[in-house]
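Undergrad: Sequence and predicted model, in that order:
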Amino acid sequence: MTNSWATFGADLHIDPTGAAGLRAGLMDALREAARSGRLAPGTRLPSSRTLAADLGIARNTVADAYAELVAEGWLTARQGSGTRVAQRAEPRRPAPASPPSPPVRRGPVHSLMPGSPDLSTFPRADWLKAARRALTDAPNDAFGYGDPRGRIELRTALAGYLARARGVYADPERIVICSGFVHALMLMGKVLRQRRVREVAVESYGLDVHRNLLTDAGLRTPCLPLDGFGSRTGGLAALRGVGAVLMTPAHQFPTGVPLHPDRRAAAVDWARAAGGLILEDDYDGEFRYDRQPVGALQGLDPERVVYLGTASKSLAPGLRLGWMVLPRGLVGEVTGAKGMSDWMTGTPDQLTLAEFIRSGAYDRHVRAMRLRYRRRRDQLVAALAERAPGLRISGIAAGLHAVLELPEGTERSVIQAAAWQGLALEGLGRFRHPDAEPVGDALVISYGAPTDSAWAGALEALCRVLP
């Protein structure tokens, strides 16, 4: 068979023209590539046969050029290691002019900022096993341009898991895989605008990034008042322009209260009467510590609730895996919107998560993390009872964060004192809707994010700065 340049080893873009003779031109080009840093010290060069075939010149020409550059010290050649750019060939760059030194800012030593699980607990070994099994069994078409809804293997596995663990009515045909909650909300914002919805109600405390995504889609975001029973969903009927509402019913973020059953029913009644939609953010629904988790709101009316879930809290946000369980009439519109901007989510991780769920590894991991986070919360409660007995933790025993109520007017000073102690904290006020009434001073403390080795120090630093 005739040898082809496409069958050889590593590629090297080099232009040996511009000097008298091929060998001299090749040497000049290699010297300049090493001198300029385009070929970094230690870079392995193609064999003389490969480079000769690529350039269409005689192999002896390349071999002679390599030999001379080795003699000059630009390259090194060792048996079994090939020809490489020598370490001494690293370019000398002029030292940049020194700008004025900025003020030294010490980063936090500890962080109790909410929003992330303990990343050190990602189940690497079990995930790798699942990936091996999934990729070994994957059909060839799994690596092509597939269904924008996502791989059927993952949609089927999720349908079973969500029905069993969260009480979701989840037909695989109604599930769309996306790249996390933000991606799902962007898609819903686009679809709602196409449906001529003008306003999406949001909870009076929540993440501004979610409000901003809806605003960027051209939607206004009036807020629902919030109290100890969750959002006052009875007020939805008075918001005449609202066509949808974004909520965290199982564990309101950040206040930590579940939506009262009467208010869950009121939200569904509003959606049915007004033809509206409820966007249910079930961000940490698996993590309830004092009782069985409250089931998803979606189970009350699958045709009026869009269920949004992710692996960000249960596994890791870096996976960028989320899912939408849609009313039947929305599947085509959401799939079309997704196909226009992001045809499909990466297949290997979809297949791996499907196998991770099917094998039972997902359930085992969630149970293990539930125990870990419960211990952390118990330790937080015990430390506060001893060191700051006048302060109260509000909200239910659930999720990866707790709300610590503070004396009125002290939230900002506590956060500043914590910063001086090298502790990053977030106040409840950070999450308030601009039009909402304040509900009091408090800290939103993430006991889920620190690693085991950092948790004790972070907890001690917290206790030192509390009033």
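TA: Perfect, I can see it now. Residues are numbered from 1 along each chain as shown.
Undergrad: going forward, measure contacts and count neighbours with C-alpha atoms only.
TA: Will do.
Undergrad: and Leu462, how many neighbours?
TA: Using other CA atoms under 10 Å, Leu462 has 26 neighbouring residues.
Undergrad: So which elements touch the strand or helix carrying it?
TA: Assigning secondary structure by DSSP states H and E places Leu462 in helix 452-465. The contact analysis (3 or more CA pairs under 8 Å, 6 or more residues apart in numbering; DSSP states H and E) places helix 452-465 against strand 110-111, helix 361-387, helix 411-420, strand 423-424.
Undergrad: Just name the most buried of those.
TA: For these, the largest average neighbour count (mean count of other CA atoms under 10 Å) is found in strand 110-111, namely a mean of 24.
Undergrad: contacting residues around the residue lying closest to Val242 once chain neighbours are set aside?
TA: Excluding the flanking residues, the one nearest Val242 by CA to CA, 6 or more residues apart in numbering is Glu199, at 4.6 Å. For Glu199, the contact set (CA atoms under 8 Å, 6 or more residues apart in numbering) comprises Leu219, Arg220, Thr221, Pro222, Gly241, Val242, Gly243, Ala244.
Undergrad: OK, contacts around the first one?
TA: Listed by CA under 8 Å, 6+ apart, the contact partners of Leu219 are Gly189, Arg193, Val197, Arg198, Glu199, Val200.
Undergrad: repeat that with 7 Å
TA: Arg198, Glu199, Val200 (CA atoms under 7 Å, 6 or more residues apart in numbering).
Undergrad: want to compare, so here's the second one:
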Amino acid sequence: MPGSQTNWGVLLELTGPGPKHEQLARALRRAIRDGGLADGVAVPPSRQLAADLGCSRWVVTQAYAQLVAEGYLAGRTGSATRVRRVGGAVTAKEPVPATPPRYDLAPGLPDLRHFPRRAWAEAVRGVLTTAPHTDFGLPEPGGHPRLRKVLAAYLRRVRGAAPGDVLVCGGVTDGVASVCRALVETGVTRLAVEDPGWTRLRRVAETAGMAVDPVPVDAEGIRVGDIPAGTRAVLVTPAHQFPTGVVLSPRRRAELLAWARDVDGLILEDDYDAEFRYDRRPVGTVQGTDPGRVALFGSVSKTLSPALGLGWAVLPPQWTLRTHAPPVVDQLALAAFLDSGGYDRHLRAARLRFRARRDRLVAALGPARLSGVAAGLHLVLHLDRDAADVVRRARRSGVKVADLDDYRVTPGEPALVLGYGNLADNAVEEAARLLREAAR
């Protein structure tokens, strides 16, 4: 735990765009999230930290005030300002068992038991057999032309995406990171994000040099009117908000597009699991409505496996961006899998399996308060007691679950995010029973 001997000038390096108080807030935020500043540790008095960093005391007080407002720090009159555990922070916690959980209900994974091994192996074998020798040279920066063409047709057909420059990348995280770096180079240094939202993408934006502005989410999706003035980029999950599970309403879609036009801004649309909607057809992309204002991101991480490292970005026509493309053999295998209809068949089977599994989990949880539309690979379980305690109790029983606060900037009502994508069908009832006992 950092103490009086901490070299604050090294731990909190002031770099990146923006005035010094924003640089300091960004450095403190990163140190808390990465575990450099543990839960409950006292940060130095403003006068002392200002002397250590060679800046004015005003810079420190402004940074502290910002992080107190965001929930990263807790200040109390007559007491030191201390680190407070917030969404995604790696802080000191009660040790958890070293053995893997018996039942993994953490969100983020598809059913790895049903990865289409044979079909994928046949696609790879076909590439190795028939691809011309020229395809085994250095990968093209934006991806192989064949996969880019096949992806463009697939996204138009399945997601209602508008024609655009499809680039192949290592996944949504890789694509968003590339766009954030490009935005910073053009002078756009603030990014609005949904709160709660996917923690990793917030970190990626901050690493790229952007200041992140959390914007609340309600039953209609992101509250567009709360996007701070001066912000010209926003990251959203319209088809199935992560992690609340709401769908961006038509009214909010119109507001979001109007906002982008008014501020000459860019919408970053994460279409992470839109293929899985169980009660109706999934809504189309926002990008399909205004391709000049929206960058669309997707991957096979939630449909096949994150181990493949295959994703895409569809950018507005005026954008030029170079991405680090995945291995060519894997790109061509995905193109063949899409072309053959194998990907569509895999998705149809996965939808049936996930819908049935979600129904079983909802029934097994009994009279619990659940939220989130019938879609994707997770739902939210609301609690009447401390969620962190339930997470610890469940883990001791062999059940891994996620605290909703792990994805929030500002902590809120206690709730758990339950992922059922990688949960075996024959384990649903027992996992739900153990979870009910932990929450009792």
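TA: Yes, it's here. Keep in mind the model is a prediction, meaning the values are calculated, not measured.
Undergrad: Which residues does stretch 53-65 of structure 2 contact?
TA: Outside stretch 53-65 of structure 2, the residues that reach it (CA under 7 Å, 6+ apart) are Gly9, Lys20, His21, Glu22, Leu24, Ala25, Ser46, Arg47, Ala50.
Undergrad: wait, doesn't His251 of structure 1 sit right on Val257?
TA: Yes: taking contacts as CA atoms under 7 Å, His251 of structure 1 lies within contact range of Val257: 5.5 Å.
Undergrad: The two: which has the busier surroundings?
TA: Higher neighbour count among His251 of structure 1 and Val257: His251, with 27 against 24, using other CA under 10 Å.
Undergrad: Tell me the residue in structure 2 aligned with the more buried one.
TA: Superposed on structure 2 with TM-score structural alignment, His251 of structure 1 falls opposite His240.
Undergrad: what's the answer for Ala296 of structure 1, then?
TA: Ala296 of structure 1 maps onto Thr285 in structure 2, by TM-score structural alignment.
Undergrad: Distance check, the residue nearest to Val242 of structure 1 against Trp270 of structure 1.
TA: 15 Å (CA to CA, to the nearest Å).
Undergrad: Over to Arg430 of structure 1?
TA: 29 Å.
Undergrad: Pick out whichever of these two has more residues nearby.
TA: In terms of neighbours (other CA under 10 Å), Trp270 is the more surrounded of Arg430 of structure 1 and Trp270; the figures are 20 against 14.
Undergrad: Where does that one sit: helix, strand or coil?
TA: helix (DSSP: H, G, I helix; E, B strand; the rest coil).
Undergrad: That one pairs with which position in structure 2?
TA: Per TM-score structural alignment, Trp270 of structure 1 is aligned with Trp259.
Undergrad: quick one: contacts for that match?
TA: Per CA under 7 Å, 6+ apart, neighbours of Trp259 of structure 2: none.
Undergrad: how near is Tyr373 of structure 1 to Ala67 of structure 1?
TA: Tyr373 of structure 1 is 62 Å from Ala67 of structure 1, by CA to CA.
Undergrad: Grab the nearest non-local neighbour of the counterpart of Gly372 of structure 2 in structure 1.
TA: Residue pairing (TM-score structural alignment): Gly372 of structure 2 is matched to Gly395 of structure 1. Distances taken as CA to CA, 6+ apart put Gly256 closest to Gly395 of structure 1, at 4.3 Å, once the chain neighbours are dropped.
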